[in-house]
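Asks: Sequence plus the predicted model coming up.
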Amino acid sequence: MPITRDSVAKRAGVSSATVSRVYNKSLAVSSDLRTRVLEAAEELGYKPNSFAATLRRKGTGNLAFVEFSKQGRAYYWGRLDSFDWFFGRALRGIQQVIEYSSYQLRFYSVSKKEELNELALQCDGIIAYDVDTEEELSFLADLPIPVVVSHHLDKVEGIACVRTDNYQGGRLQASYLKSLGCVSPLYVSGYLESVEPHRQRLAGFRSLYPDADLMTTEIGSQDSISELVGKVTRIAHQYDSLAAVNDLTLFSILLNEKLALPSVGYDASPYHALFLSQVASIDLDSGAIYQEAARMLLSLLAGEEKKCVTITPVLVHSQREATTAFSK
């Protein structure tokens, strides 16, 4: 006798509709009910039939992971090889949710509204990766299918979103240095005119260090590294600590000049564990952000309301076993 959704419902003591909501990752299901259903399914050896589910809902059975091309920019962090790990963690977060649903995930790169209109005919929902301009957001508006945007835009209306808090992240950087008794930090950043997250991180940092000196550089440019290191080395004696807009910038300095200064970067990249001194970073956790985005998309497909969720960044030390979250 085949194991069906009704079989799982009977074993778990819930309705068949609850079983469906669990496999579609509905946020309306309590953790207790979810656990009961998944345990019952495992005991019975139940696997959802994605093809049958697609026929029942008269959809395509496909979800789209959409990345914008970001052409014509002087700087975009996602084009740098040193950030490939971030994309990988985001995908893993999505897959951890989608693999237990009845949907298949497909990948697309777009640059125009027309491409999204066409894509909306081929899938049931969209997760949009690193939407960071109002223009990109406008491309996603009014599509006839559910859409979830992530992760840098902080002012989103009418579209479901999962975002980080760059202002709070900058404030966490400052909180770390404050906790060490630092009073005169140097902050290194770049492309402040064109990159809103960089401006937000600096603003958060200066909320606790309003007089912090700022040094700017061309982030990711090999030609600018030696110039940056030279500048920092010449004036390092004026400061008691160092903060940078991302780990890439901080490591460009620390790998070329041994500075005996407490330091804090941003992104918590895998290379962060190489530093065993007083070096910290801010982890915005792309895996958690996009895992939540996938859950939210499935909840929209189940008929739930749009909302925006913020995944708060945390401060981590280079010794990975020590993780500290500040709330100052």
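Replies: The structure has been received and is ready for your questions. Residues are numbered from 1 along each chain as shown.

Asks: When you work out contacts or count neighbours from here on, use the C-alpha atoms and nothing else.
Replies: Fine.

Asks: Give me the distance between the spatially most central residue of the chain and Phe83.
Replies: Geometric centre of the chain, nearest residue: Ser286, 3.1 Å, by CA atoms, centre = their mean. Applying CA to CA, to the nearest Å, the value for Ser286 to Phe83 is 11 Å.

Asks: again, but for Ser207
Replies: Ser207 is 28 Å from Phe83, by CA to CA.

Asks: again with Ser150
Replies: For Ser150 relative to Phe83 (CA to CA), the value is 17 Å.

Asks: who's more crowded, the two?
Replies: Of the pair Ser150 and Phe83, Ser150 is the one with more neighbours under other CA atoms under 10 Å, namely 25 against 15.

Asks: any idea whether that one is helix, strand or coil?
Replies: strand (DSSP: H, G, I helix; E, B strand; the rest coil).

Asks: and it, what is it in contact with?
Replies: Shown in contact with Ser150 (CA atoms under 8 Å, 6 or more residues apart in numbering): Ile127, Ala128, Tyr129, Asp130, Val131, Cys161, Val162, Arg163, Ile289, Tyr290, Ala293.

Asks: Any chance you could list what contacts stretch 81-97?
Replies: Identification of contacts with stretch 81-97 by CA under 8 Å, 6+ apart yields 25, 77-78, 248, 269-270, 286-295.

Asks: Filter the residues you listed down to the buried ones and express that as a ChimeraX selection.
Replies: In ChimeraX syntax, the buried subset of the contacts of stretch 81-97 is picked out as below (16 or more other CA atoms under 10 Å):
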select :25,248,269,286,287,288,289,290,291,292,293,294,295
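
Asks: Below is an additional structure, to be compared with the one above:
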Amino acid sequence: MASIKDVAAAAGVSVATVSRVLNDHPSVSADARTRVLAAVDVLGYRPNAVARSLRTDQTHTLGLVISDVLNPYFAELARSVEEEARALGYSVIIGNADERPDLQDHHVRTLLDRRIDGLLVSPTDGGSPLMLDAARAGTPMVFVDRWIPGVDVPVVRADGRAAIRDLVAHLYGLGHRRLAIIAGPAATTTGSERVEAFRAAMAEYGLPLPDAYTGQGDFQAESGRRVTEGFLDLPEPPEVVFAADNLMALGALDAVRARGLRVPDDLALAAFDDIPWFVHTDPPVTVLAQPTGELGRAAVRALVDRIEGRPPESVTLAARLVVRRSCGEPALHEPSPATNRSQP
């Protein structure tokens, strides 16, 4: 493998001149630059990325800390982040927080120690001192999907409030009046926002949301199963359960089927976040779908803007209601199968 000394010898210049050419320094003459680039091409020389990062203070590497890599939503988000980063000349190192603040901070610390150029985070809660310190220290950072209120960091997210209002209107139009929610963790912005939006939409239609119809989940399937079992044990169970994420919706489905009941005949079900196999369940699940692919791409663009000295902007996209048949809808309303991936 050719070295920088080999390039210098072939071009008839010093090692320092080769280094200046590779780092696009303006002090090199046009003739020397041409000879160096020709030698690089002939010898197939590739700079050592680690050594170069020590000189330029850039690694062209981004860190991504996601809440749960097993959640299909975050898996799709990570894929779109990696694709967009690669298109812009960056690599991505991914850390899975598994919805644990301690594991989240471990990944953030490790990524910062590895001299990443910038950090994308979907926070597991709003109280991480490490993340707050990193933001205040000027670390290029973007929050994606979730955010920490009061921290001056660009946020790329989907606003689900209008879609939740559309869902409640849809359910009301179908004749449902007893609606329940499996909420996400209150410590996360998405968890608190979705339950507040659901409560506000219910109030618009004069529908009560009693405490018994508000179950606390953790964005994991087991909590969806547990909360749904509690709903089914009530003297007057709800007619519809709205799960505030896809994994909790899968847990709710398990609970219904474990009792020999059927969706939507015995309990209707709707979910926040679409996943590819929701169109293949029986019946297909009515969902609020986020533009996951575009969220990931927009987050990378905002972070690269911050890294490269351009003013980054927060981005808010809209979730949308996708009507299928899990809430008692007529079959004629069912759309063609679609996935969560939005088109570029």
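Replies: That came through, no problem. As the structure is a prediction and not an experimental result, all values here were calculated from the model.

Asks: Identify the residue nearest the corresponding residue of the first structure for Leu317 of the second structure in space, chain neighbours excluded?
Replies: Mapped onto the first structure by TM-score structural alignment, Leu317 of the second structure lines up with Ile311. Spatial nearest neighbour of Ile311 of the first structure, excluding adjacent residues (CA to CA, 6 or more residues apart in numbering): Thr164 at 5.3 Å.

Asks: What does that neighbour correspond to in the second structure?
Replies: Aligned by TM-score structural alignment, Thr164 of the first structure pairs with Ala158 of the second structure.

Asks: I figured that match hits Asp145, correct?
Replies: Yes - if you go by CA atoms under 8 Å, Ala158 of the second structure and Asp145 touch, sitting 6.7 Å apart.

Asks: okay, these two: which has more neighbours?
Replies: Neighbour comparison, Ala158 of the second structure and Asp145: the larger count goes to Asp145, with 25 against 22 (by other CA under 10 Å).

Asks: Please determine how far the more buried one is located from Arg55 of the second structure.
Replies: 34 Å.

Asks: Can you name the element that comes right after the helix or strand hosting Thr110 of the second structure?
Replies: In the assignment (DSSP states H and E), Thr110 of the second structure maps to helix 101-113. The helix or strand immediately downstream of helix 101-113 of the second structure is strand 118-121, counting by DSSP H and E.

Asks: Tell me how far the residue mapped onto Ala299 of the second structure from the first structure lies from Thr249 of the first structure.
Replies: Taking TM-score structural alignment, Ala299 of the second structure has Ala293 as its aligned residue in the first structure. Going from Ala293 of the first structure to Thr249 of the first structure by CA to CA gives 29 Å.

Asks: ok, the residue nearest to the centre of the first structure to Arg206 of the first structure distance?
Replies: 25 Å.

Asks: got it, and Lys306 of the first structure?
Replies: Counting by CA to CA, the gap from Lys306 of the first structure to Arg206 of the first structure is 33 Å.

Asks: With His152 of the first structure instead?
Replies: As defined by CA to CA, His152 of the first structure lies at a distance of 20 Å from Arg206 of the first structure.

Asks: quick revisit: right, and the match of Ala299 of the second structure touches Pro146 too?
Replies: No - using CA under 8 Å, Ala293 of the first structure is not in contact with Pro146, being 11.6 Å away.

Asks: for the second structure, what spans make up the helices?
Replies: Under the criterion DSSP state H, helices of the second structure are mapped to 4-11, 15-22, 30-43, 49-56, 72-87, 101-113, 129-136, 161-173, 189-204, 221-232, 246-258, 292-307.

Asks: okay if I get those as a markdown table plus distance to Pro283 of the second structure?
Replies: Shown next, in a markdown table, are those (distance: least, CA to CA, whole Å):
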| stretch | distance to Pro283 of the second structure |
| --- | --- |
| helix 4-11 | 63 |
| helix 15-22 | 59 |
| helix 30-43 | 59 |
| helix 49-56 | 52 |
| helix 72-87 | 20 |
| helix 101-113 | 36 |
| helix 129-136 | 42 |
| helix 161-173 | 16 |
| helix 189-204 | 23 |
| helix 221-232 | 18 |
| helix 246-258 | 11 |
| helix 292-307 | 24 |
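
Asks: Of the ones you listed, which is nearest Ile181 of the second structure?
Replies: Proximity to Ile181 of the second structure (CA to CA) singles out helix 189-204 among the helices of the second structure, at 7.4 Å.

Asks: I'd like to know which elements that closest one is packed against.
Replies: Secondary-structure packing of helix 189-204 of the second structure (3 or more CA pairs under 8 Å, 6 or more residues apart in numbering; DSSP states H and E): helix 161-173, strand 179-183.

Asks: Give me the buried positions along it.
Replies: For helix 189-204 of the second structure, by 16+ other CA under 10 Å, it's Thr189, Thr190, Gly191, Glu193, Arg194, Val195, Ala197, Phe198, Arg199, Ala200, Ala201, Met202.

Asks: what does stretch 274-294 of the second structure give?
Replies: Across stretch 274-294 of the second structure, burial judged by 16+ other CA under 10 Å covers 274-275, 278-279, 283-294.

Asks: Now intersect these with the strands, please.
Replies: The strands, defined by DSSP state E, take in Thr286, Val287, Leu288, Ala289 from these.

Asks: Aligned to the last one, what sits in the first structure?
Replies: Pointing back at Ala289 of the second structure there. Aligned by TM-score structural alignment, Ala289 of the second structure pairs with Asp283 of the first structure.

Asks: quick one: that match and Gly265 touch, right?
Replies: No - contact criterion CA under 8 Å: Asp283 of the first structure and Gly265 do not qualify, at 9.5 Å.

Asks: For Leu209 of the second structure, give its distance to Thr188 of the second structure.
Replies: According to CA to CA, Leu209 of the second structure and Thr188 of the second structure sit 21 Å apart.
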